[in-house]
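Chemist: Let's see this in three dimensions:
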Amino acid sequence: MNGRAPLVVVGDVLLDRDIRGVASRLAPDAPAPVVDVTDELSRPGGAGLAAVLAARSGREVVLVTALGEDEASQRVREALEGRVRLVELPLEGSLPVKARVLADGRPLVRIDRGGGEVGAVGAAVRRALAGAQAVLVADYGRGTAEALRPLLAEAARRVPLVWDPHPRGGPPVAGARLVTPNAAEATALCPDEGDSLAAHARRGAALAERWGAAAVAVTLGERGVLLTRPRSAAPMLVPSPYRAVGDPCGAGDCFAAVAAGALADGGLPEEALQSAVAAAAAFVAAGGACDPGLWRTSAPSGFVLPAGEDAFAVAAGVRARGGTVVATGGCFDLLHAGHVGLLDSARRIGDCLIVCVNSDASLRRLKGPGRPLNPLEDRVRVLGALGSVDAVVAFEEDTPEALLGSLRPDVWVKGGDYSPDDLPEARALRAWGGQAVVLPYLDGRSTTRLADRAARAAAGAPPAP
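Modeler: Purely as a prediction, here's the structure:
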């Protein structure tokens, strides 16, 4: 992959089934809705989903979990093939299957079946944990984390360990770098009156001290996440960048997976949580675990998907819900206030914002020798850190017209003082009913001017008039 040691995900995998349809009448023999099924989706859930989400960054992910010889276990193996490396414990029994029936996108009933006992821990499991760069424990209370508790306690002394707890599971091992209960789980574990931030801060600090954890992040849904530490009176609230509307199923797995990846890369908990909150919001907005693009393995031919959210999957998810896909493009060589204002305004137009960015070669042809000032990897990372940006995709051509033909946004946004009809992309957008719009640009801000000012300052020359 990339030469780094892998991120190891430990926990219980389930097979999730979503039976989706519409309900427009009641059954004649009972006051129950009749669901006319439109489609069904089966996918790995629990630790399996967390592992897939962690692997979207491009890193190597090893999933340590218990699987059996039943049909559900085999379907999970097939779905994970090529995405994560499996290290299995034996499962005596059948893999749990969790089936949701949804009508018009809203869950009506959940049906659970299956289950078994986790078998003995083998040498392959020990080797996987010994070679981890970081560990994420997605504990769903079905025995995998408990079977590996001594090994996890040892790993927590060597590498960052993130523990996503479950009411049915045991406590995290001492020394965890980060524990991520949601508000309901934290309240059940540490009862306290009220739903205020102060009450959640007290719970988080008390749980961090009880568990011997370096930090506890209590996830609060739309309010974001509250980072607390033992005996600390100063929690930090990391708000969600926007109100994400969609199915929240799997949002906690996404949050924990991104946080674990950031800690594996050497980030501080505060940095990890900012990335994780933004990723969880984008995950929900794109359709959550039901996102049809989540299981795609590659971008359409000719385009580059940097580490992060899959731009084509984000667009497909928003379109599937009847939302508006907004895109904009540019070089973004030195991100400045004009860029930020444009991106903020563009995001408010629709339900997601995808940034199409010139590759290094494309930018060099456009701007000349000496450019880019920042390579594509750095430009993408800065753009992706903005709360207004849902995904980034790079193109190698001189213009983004071919990319737009694959992405098919509803609105294409540019900043400047020219007419929308003069935009070279406008004709392409009309082919699928899209609209090009121009937004005002913050006067006097440009990458060229910033670069010139920096060069003059380095040479001791006065700034240009």
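Chemist: When you work out contacts or count neighbours from here on, use the C-alpha atoms and nothing else.
Modeler: Fine.
Chemist: So which bits of the longest helix seen in the chain are buried?
Modeler: Determined from DSSP state H, the single longest helix within the chain is helix 269-285. Across helix 269-285, burial judged by 16 or more other C-alpha atoms under 10 Å covers 269-270, 272-285.
Chemist: Looking at the residues you listed, which is nearest Arg364?
Modeler: Within these, proximity to Arg364 (C-alpha to C-alpha) peaks at Ser275, which comes in at 29.9 Å.
Chemist: Another for comparison:
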Amino acid sequence: MTAPLVVVGDVLLDIDVVGSSSRLCPDAPVPVVEQAEERPRPGGAGLAALLAAAGGREVVLVTALADDDQGRRLRAMLERHMEVVALHLHGGTPCKLRIRSGGQSVARLDAGDGQALDGPVGPRVTGAIAGAGAVLVSDYGRGVSRHRAVRSLLGELPPSVPVVWDPHPRGEPPVPGVRLLTPNQEEAARLAAADGADITGFGLPAAGRRGRHLGRSWGIDGVAITLGAQGALLCDGSQAPFLAPARPARGDSCGAGDSFAAEVVGALADGADLPAAVTEGVDRASEFVRAGAAAAVAAQLADTGTARLTPERREDAWDVVERTRRAGGTVVATGGCFDLLHAGHVSLLRQARRLGDCLIVCVNSDASVRHRKGPSRPITPAADRVRVLEALSDVDAALVFDDDTPAPLLERLRPDLWVKGADHAGAALPEAETIRAHNGEVILLPLLEGRSTTRLLTTTKGNAS
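Modeler: Below you'll find the model as predicted:
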């Protein structure tokens, strides 16, 4: 795409006040957050535009800004990364302040009543929208999507310019010609109810009915309802909706919807069809949450002035460990061949994950398995074993090692807890010394009786003969 990606919508000033808390206030049952550090970032359409620009695209943001201290802070942050074309915001800049400790929000304070009101727009607004290669409307209910001149310009775009509309319950219906609507479940329920649909419940069946209703009612090619950890459900007029499943991702999800929408509109601009674009959007949103979500954007802006929340590679095991330790969490690890994944493995992994804040699985390489088990093993190559393990919601990441024991890998990994099955009780674990040398501990967990890969293979051979 040579023409810029244009983001149209309402910006907010989001501020994270980040500190540590180890005691309660003496005069009220609330935590005392100490050594607090303020980390501001753009929110709303500003965050979506920032994430799109971090992916290397030319971005123009059409928004409304107030001439107050908060508005000037927002403009300064945004103009480092993109062109900002601003209408006047009547009233105070909307601000959301989150007080956070230990990776969790303790409280949120909202202020600012600003609204974008109808009025003339200058040639910069007209030129920005008319010259767009793709448009994301990021509606946060503050009036930019309601502005009659802005709506007229959006409605005049040719069909070749994909428009993605990220709606808000207090916002406006999309203009004709929108390629994709991207509400979350709650927004879809409110929008469908306001449009007269009597659809109760949540989950995939209700989401499908709401998506089809909104698409028909508003004449939209596609409606992608985001479902959090389940991914996104695309209703595009096909007989059955398309589900783009999310990769497991734990953590703060603030801003995940903006990340999804920014990626989807970029993919459509590059020529992707709706299912492919929605799949890319879900993958990027999962990465965004694993990387720390909006809180990490604030931290990166504070450290470097640059947001890098759209990495070209997936977060690997070392990223997971670093992030967990940075948040003061507990790193849990376990290891094995995992040649044929069975119920015993799943039980052990589930128990292990509950002991801490991330679970890293150390997997014997193919050569290591052959050395331990003989020339007929492994049945499944290491790349496939890792792929299956990382598909489990209890596994945050996996690492492959070539040695007979994981001790050299654990020397670098240094988990707080190293988990093995209870069948190792009384046995010498060569890696135990490495774990304890770095103030970790070895924990044995119960096994499911009668489950083992060797028994499965023996049974299979017996049945085959």
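Chemist: from the buried residues of helix 269-285 of the first structure, which single one is nearest Ala5 of the first structure?
Modeler: The closest of those, once distances to Ala5 of the first structure are taken by C-alpha to C-alpha, is Ala272, at 18.6 Å.
Chemist: quick one: contacts for that closest one?
Modeler: Counting by C-alpha atoms under 8 Å, 6 or more residues apart in numbering, Ala272 of the first structure makes contact with Val258, Ala259, Ala260, Gly261, Ala262, Leu263.
Chemist: possible to save those as JSON lines with secondary structure, neighbour count and distance to Ala436 of the first structure?
Modeler: Formatted as JSON lines, those follow (DSSP: H, G, I helix; E, B strand; the rest coil; neighbours: other C-alpha atoms under 10 Å; distance: C-alpha to C-alpha, whole Å):
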{"residue": "Val258", "secondary structure": "helix", "neighbour count": "28", "distance to Ala436 of the first structure": "34"}
{"residue": "Ala259", "secondary structure": "helix", "neighbour count": "29", "distance to Ala436 of the first structure": "36"}
{"residue": "Ala260", "secondary structure": "helix", "neighbour count": "30", "distance to Ala436 of the first structure": "39"}
{"residue": "Gly261", "secondary structure": "helix", "neighbour count": "27", "distance to Ala436 of the first structure": "37"}
{"residue": "Ala262", "secondary structure": "helix", "neighbour count": "21", "distance to Ala436 of the first structure": "36"}
{"residue": "Leu263", "secondary structure": "helix", "neighbour count": "24", "distance to Ala436 of the first structure": "40"}
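Chemist: For the residues you listed, give me TSV that also has distance to Val304 of the first structure.
Modeler: Putting those into TSV (distance: C-alpha to C-alpha, whole Å) gives the following:
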residue	distance to Val304 of the first structure
Val258	21
Ala259	24
Ala260	25
Gly261	21
Ala262	22
Leu263	25
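Chemist: Where in the second structure does the longest helix of the first structure fall?
Modeler: With TM-score structural alignment applied, helix 269-285 of the first structure matches the range 274-290 in the second structure.
Chemist: Next: stretch 161-170 of the first structure.
Modeler: The alignment of stretch 161-170 of the first structure onto the second structure (TM-score structural alignment) spans residues 163-172.
Chemist: The top strand by length along the first structure vs the second structure, average distance?
Modeler: Secondary structure assigned by DSSP state E gives strand 85-103 as the longest strand of the first structure. Mean deviation of strand 85-103 of the first structure relative to the second structure after superposition (mean C-alpha distance after the TM-score superposition for the first structure): 1.9 Å.
Chemist: Now the element after that strand, going C-ward?
Modeler: strand 106-118 (DSSP states H and E).
Chemist: what angle do that next one and strand 85-103 make?
Modeler: 150 degrees (axes from the mean of the first three to the mean of the last three C-alpha atoms, to 10 degrees).
Chemist: What are the buried residues along strand 106-118 of the first structure?
Modeler: Quick answer for strand 106-118 of the first structure (16+ other C-alpha under 10 Å): Gly115, Gly116, Glu117, Val118.
Chemist: In the second structure, what range does the helix or strand just after it match?
Modeler: Tracing the chain C-terminally past strand 106-118 of the first structure and defining elements by DSSP H and E, one meets helix 123-130 next. Here helix 123-130 of the first structure aligns to the second structure at residues 123-130, judged by TM-score structural alignment.
Chemist: and that stretch, how far from the first structure on average?
Modeler: In this overlay with the first structure, the average offset of stretch 123-130 of the second structure from its partner residues is 0.9 Å by mean C-alpha distance after the TM-score superposition for the first structure.
Chemist: Please point out which parts of that stretch sit buried.
Modeler: For stretch 123-130 of the second structure, by 16+ other C-alpha under 10 Å, it's Val125, Thr126, Ala128, Ile129, Ala130.
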